[in-house]
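> Turn this into a structure:
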Amino acid sequence: MLINQASDVDPSSALPLQIAEPLLDRLAAIRADVLRTLAGGEPVYGVNTGMGAMSKVRLTEAEQRVHQRNLLLGRAVGGPPWLPDDEARAVLLGRLRTFLNGDSGVSVELVQQLVALINSGDLPRIPAEGAGSAGEIIPLAHAFGPLVELGPKEGIALLAGIPGATGRAALHVVRARRLADHLTTVAAGAIAVVGANRAPYGVGAGRGDDVLAEELARLLELAGPEDAPRGLQAPVSFRVAGQVIAHVRRSIADLDAAVGRAFDGVTDSPAYLGGEFVGTAGFHGIDLTAYCDHLVVALAHAAEVSAARLHRLLDPAVTGLPAQLAREPGPQAGLVAVHKRAVATTHRLRRLTLPTAIGTAETSNGQEDVQTFSWEAVGNLAEAIRLTREVTACELLAVYQAFTLADRPLPPRLQAVADVVPPIDADRPFGADLTRLLETVLEP
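Here you go, the predicted structure:
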């Protein structure tokens, strides 16, 4: 992938990268200006001074030569669990994206080192937890430890801002959009198989809300018409599917916009702006943190509604099918334990919904006295996506079995389920079926 401008960097992409020459020339010109400004000897935070509570300490020339490397070494205090490779790559891509804005004033050589590290596939081990500071200097110190040739200001530039959380959030936006599509498909299958009245999904029900109107149209199209509904009203968990998933989609869009603001805004500190170094607060990340939290809550609600529909699918009064979707109720337990797994998963998911930015603590002798924990917020989001997929798989298995027991063909969007889940004629370890659904039909 040829990168002509900063916005070309896609943290969800696995393509090899190459930076276009005009962009490298622009960065080289900025770097030359940075070095000239530094030669003037004025104090520049983290470059010729210490950091945090040590920022009042001026460094000698000899100290400055090793200081940028020491900034990374002394802050690599994390440990396992480590980020999975795709998230580790997203951290590196996030840092590259911010460097290409030019505010950091790093050298072309450092940018090329970073590109080579990304393209090598030999990704650093980055701690998934324990950022514990304003910004994310601990995980970033681990991420960029392999970049050993650092010039003036380049160590502090590698540690500045929240590029890791932003890159990971961009990756999870892509995953959350796929998950929202799965939520729609499975909910539509449940609506169809119980013969729910289609009135709640009509065009008029989306008035004043384009996102909702589009979601209702999707559900209606996928569920198909119902000439003779089983009742005047289906259970609430069926009727509100459009509102629930529309809210998930809005929350994804809100987070995506916050990711764009974080990438396009000033993240470096000190940033090189208008020919001078400016201390900024681009590391705070409350915007990104808040919208990660918002999406977690939306997913938790969607998972709870999905689990509720699953419970209704086990009820003959709702479906007209054998109890617990067992082929032979009594001798067989059917899918009751699948619902229990969904209940346990939603319980765990609820515990992720506490606002991440609540509970600041002082560090660095009071110099850093506020945090938003954006690194932890995006970690919670990753877990929320995983758990919501798990609940969705449980509902999908029940929808599949309901269609089978009703002797009705699966809708086209659900045909792939039959390729990985054998017919359910008796009790068996359904965990294996759920795993196959998660690995294939409900791909992350």
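> Please make it C-alpha for all contacts and neighbour counts, starting now.
Will do.
> what sits against Gly161?
Applying C-alpha atoms under 8 Å, 6 or more residues apart in numbering to Gly161 gives the contacts Gly135, Glu136, Thr267, Asp268, Ser269, Ala281, Gly282, Phe283, His284.
> repeat for Leu117
Contacts for Leu117 were tallied using C-alpha under 8 Å, 6+ apart; they are Leu123.
> all strands in the protein, in order from the N-terminus.
Listed in chain order, the strands of the chain (DSSP state E) span 2-3, 18-19, 271-273, 276-278.
> Which parts of the third one count as buried, going by neighbours?
In terms of neighbour count (16 or more other C-alpha atoms under 10 Å), strand 271-273 has its buried residues at Ala271, Tyr272.
> What lies in contact with that strand?
Contacts of strand 271-273 (C-alpha under 8 Å, 6+ apart): Val34, Gly102, Asp103, Ser104, Gly105, Phe277, Val278, Gly279, Thr280.
> Surely the fifth one touches Arg26?
No - with contact defined as C-alpha atoms under 8 Å, Gly105 and Arg26 do not form a contacting pair (10.4 Å).
> before we move on, back to that, now the contacts of strand 271-273 as a markdown table including distance to Gln324 and neighbour count?
Listed next are those as a markdown table, based on distance: C-alpha to C-alpha, whole Å; neighbours: other C-alpha atoms under 10 Å:
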| residue | distance to Gln324 | neighbour count |
| --- | --- | --- |
| Val34 | 69 | 22 |
| Gly102 | 60 | 23 |
| Asp103 | 60 | 25 |
| Ser104 | 60 | 28 |
| Gly105 | 63 | 28 |
| Phe277 | 66 | 22 |
| Val278 | 64 | 16 |
| Gly279 | 62 | 14 |
| Thr280 | 59 | 14 |
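> Grab the most central residue of the protein for me.
Nearest to the geometric centre of the chain sits His172, at 2.5 Å (C-alpha atoms, centre = their mean).
> thought that one was touching Ala382?
Yes - taking C-alpha under 8 Å as the definition, His172 is a contact partner of Ala382 at 6.6 Å.
> and for comparison, fold this next one:
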Amino acid sequence: MTQAPHTPPRRVVFDGSRLSLEDIADLAQGRAQAQLSCEPAFRARIAVGADFLDRLLREDGVVYGVTTGYGDSCTVAVPAELVAELPHHLYTYHGCGAGRFLTPEETRAVLAARLASLCQGVSGVSVGLLEQLERLLVHDLLPLIPAEGSVGASGDLTPLSYVAAVLCGEREVLHRGQRRPAAEALAEIGIAPLRLRPKEGLAIMNGTAVMTGLACLAWRRADYLSRLATRLTACNVVVAKGNAHHFDERLFALKPHPGQQRVAARLRADLRSERPARNDQRLQDRYSLRCAPHVIGVLEDALPFLRGLIENELNSANDNPLIEPDEQRVLHGGHFYGGHIALAMDTLKNAVANVADLLDRQLALLVDSRYNHGLPANLSGASGARAAINHGLKALQISVSAWTAEALKQTMPASVFSRSTECHNQDKVSMGTIAARDALRVLELTEQVAAAMLIAARQGLLLRERLDPALPLAPELAAFRADLDDRIAPVVEDRALDADLQRLLAALRERAWRLA
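Okay, here's the model as predicted:
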């Protein structure tokens, strides 16, 4: 059999033009490769800013963070002979991060987000710095970045100091699956450590790249979860003998939230059936089924708005000061403030946690013989005398409740916890990076809920079919059910389900199911 030729990953070109959050997610997940533009006009624009900064220094210009100290120390003048050392002091004293390290995927997203911002051409950096960032991405040489230590204004200083240090051959990296000294890994692939030019330390560190990179990944995960939760709801309506007429197109035309209407349309597509509703059904299902479009629809309607916030931040110049090359001006401001990402992530985690809560409530109905229309308690597949000692999905439902409760607990908005810090210079901060980490944790927990619901859907559809052998399923739902049957054995005798959960989580995170 002839093997198909290998398709190289698509290239994401960094030239200052607008990037999408899918570009960042694809780079982070290895589905794309970074390429710094070789266009002369782009490189000339970068050089103009760096040359202008050099001229200012020769003419004794005063530039924050170049000829002055940082933050509250901006009133401290730096002697000319020490200016070259200042960027290295910046990343050195910020080497105080803690907590877990960012994952490889998260780290690639951070590197890509920082490169995107610096390619706007108003940060006063050299082409050499941009090339060094590109090399880290191309060679998958990933700085070990502690997740904790940023208040999200003046940018992600402490976590990004680990990027700056690695560019200069210091601290540690993850390379080829191994934790190694940065200098050793750089030398192995023939990359010389940088000596940062004036302002380059500040340009790398004084920005929103960590929170923005994480936000790009969070958005993609939330978008897929929304679609999967809708498909799972359709399964649960069938298992619970629910009413498809709750998702009637005319009904939803009367409350015209576009995302809510999309969810209802997906449910209609999954639930279409030639058989009429039974007369013995409840006229109205309980809210977790009937109101699913109203819950998932909140997330669906939020996603386009949140995409705009995230992508505007991604394509912004967000360090300080900015070096405007055309008019040759130094612009001092506060673009490092991550308020828009903080809002996006606080909003996202709230909407996602509500989806977890919806699925948790659906599972509570399915396992309860008082509400599941004739199915065995806990969706147990055991029969006869052995039914007495088998417990089906009882513990799984408890775990789903635990994961949901933890997700809901995480929804307190981080952005309202601004702290005054750094001698009251940073007296109002965004907390955007903490909000992004919270959102990722809520997504992780909600994905665990969804993985458990995949097990419940497979089990519930099997048990409903035993009672109704002519169970009608729309083609989309029938294909989904067949896929689940291939992935998960029915739960007849009690067994540990953790291995099933991990396999399903991996499939979920790889977007294994094509969902409208």
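> picking that back up, which residues are in contact with the equivalent of the residue nearest to the centre of the first structure over in the second structure?
With TM-score structural alignment as the criterion, His172 of the first structure lines up with Ala218 in the second structure. Contacts for Ala218 of the second structure (C-alpha under 8 Å, 6+ apart) come out as Ala436, Ala439, Leu440, Leu443.
> of those residues, closest to Ala32 of the second structure?
Leu440 (22.1 Å; C-alpha to C-alpha).
> Could you list which residues are in contact with that closest one?
For Leu440 of the second structure, the contact set (C-alpha under 8 Å, 6+ apart) comprises Leu214, Ala218, Lys349.
> Closest one to Pro11 of the first structure out of the contacts of Gly161 of the first structure, please.
Checking the contacts of Gly161 of the first structure one by one against Pro11 of the first structure (C-alpha to C-alpha), the nearest turns out to be Thr267, at 16.7 Å.
> the longest helix in the second structure is where?
helix 432-467 (DSSP state H).
> Only the buried residues of that helix, if you could.
By neighbour count on 16+ other C-alpha under 10 Å, the buried set for helix 432-467 of the second structure is 432-464.
> Then stretch 477-489 of the second structure?
The neighbour-count check on stretch 477-489 of the second structure (16+ other C-alpha under 10 Å) flags Leu477, Phe480, Arg481, Leu484, Asp485, Arg487, Ile488 as buried.
> what's the answer for stretch 272-284 of the second structure, then?
Buried positions in stretch 272-284 of the second structure, judged by neighbour count with 16+ other C-alpha under 10 Å: Arg272.
> One more: stretch 231-245 of the second structure?
Within stretch 231-245 of the second structure, the residues that count as buried by 16+ other C-alpha under 10 Å are 231-244.
> which residues are in contact with stretch 104-116 of the first structure?
Outside stretch 104-116 of the first structure, the residues that touch it by C-alpha under 8 Å, 6+ apart are 17-18, 24, 27-28, 30-31, 34, 92, 96, 98-99, 147, 149-151, 153-154, 157, 268-272.
> which part of the second structure lines up with it?
Going by TM-score structural alignment: stretch 104-116 of the first structure matches residues 123-135.
> how distant is stretch 112-125 of the second structure from the center of its chain?
The chain centroid and the centroid of stretch 112-125 of the second structure are separated by 21 Å, computed with C-alpha atoms, centre = their mean, to the nearest Å.
> and what of stretch 422-432 of the first structure?
32 Å.
> In the second structure, which residue range corresponds to it?
Alignment of stretch 422-432 of the first structure against the second structure: residues 489-499, by TM-score structural alignment.
> So for stretch 61-79 of the second structure, first residue to last residue, what's the gap.
One end of stretch 61-79 of the second structure to the other measures 12 Å (C-alpha to C-alpha, to the nearest Å).
> Stretch 141-153 of the second structure too?
Start-to-end, stretch 141-153 of the second structure (C-alpha to C-alpha) is 27 Å.
> how much space between Ser123 of the second structure and Leu379 of the second structure?
From Ser123 of the second structure across to Leu379 of the second structure, the span is 60 Å (C-alpha to C-alpha).
> Looking at the contacts of Ala218 of the second structure, which is nearest Ser161 of the second structure?
The nearest member of the contacts of Ala218 of the second structure to Ser161 of the second structure, counting by C-alpha to C-alpha, is Ala436 at 18.6 Å.
> Asp301 of the second structure -> the first structure?
Match for Asp301 of the second structure (TM-score structural alignment): Arg250.
> Let me know whether that match touches Asp210 as I believe.
No - applying C-alpha under 8 Å as the test, Arg250 of the first structure and Asp210 come out as separate, 10.4 Å apart.
> Looking at those two, which is more packed in?
Taking neighbours as other C-alpha atoms under 10 Å, Arg250 of the first structure and Asp210 compare with Arg250 leading, 15 against 11.
> could the strands of the first structure go into TSV alongside distance to Gln332 of the first structure?
Below are the strands of the first structure laid out as TSV (distance: least, C-alpha to C-alpha, whole Å):
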stretch	distance to Gln332 of the first structure
strand 2-3	58
strand 18-19	59
strand 271-273	66
strand 276-278	69
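> Return the residues in contact with Ala234 of the first structure.
By C-alpha under 8 Å, 6+ apart, the neighbours of Ala234 of the first structure are Ala196, Asn197, Val318.
> give me that answer again for 10 Å
Counting by C-alpha atoms under 10 Å, 6 or more residues apart in numbering, Ala234 of the first structure makes contact with Ile191, Val194, Gly195, Ala196, Asn197, Arg198, Pro200, Val240, Arg312, Val318.
> Same check on Pro225 of the first structure?
Counting by C-alpha under 10 Å, 6+ apart, Pro225 of the first structure touches Ala192, Gly195, Ala196, Asn197, Arg198.
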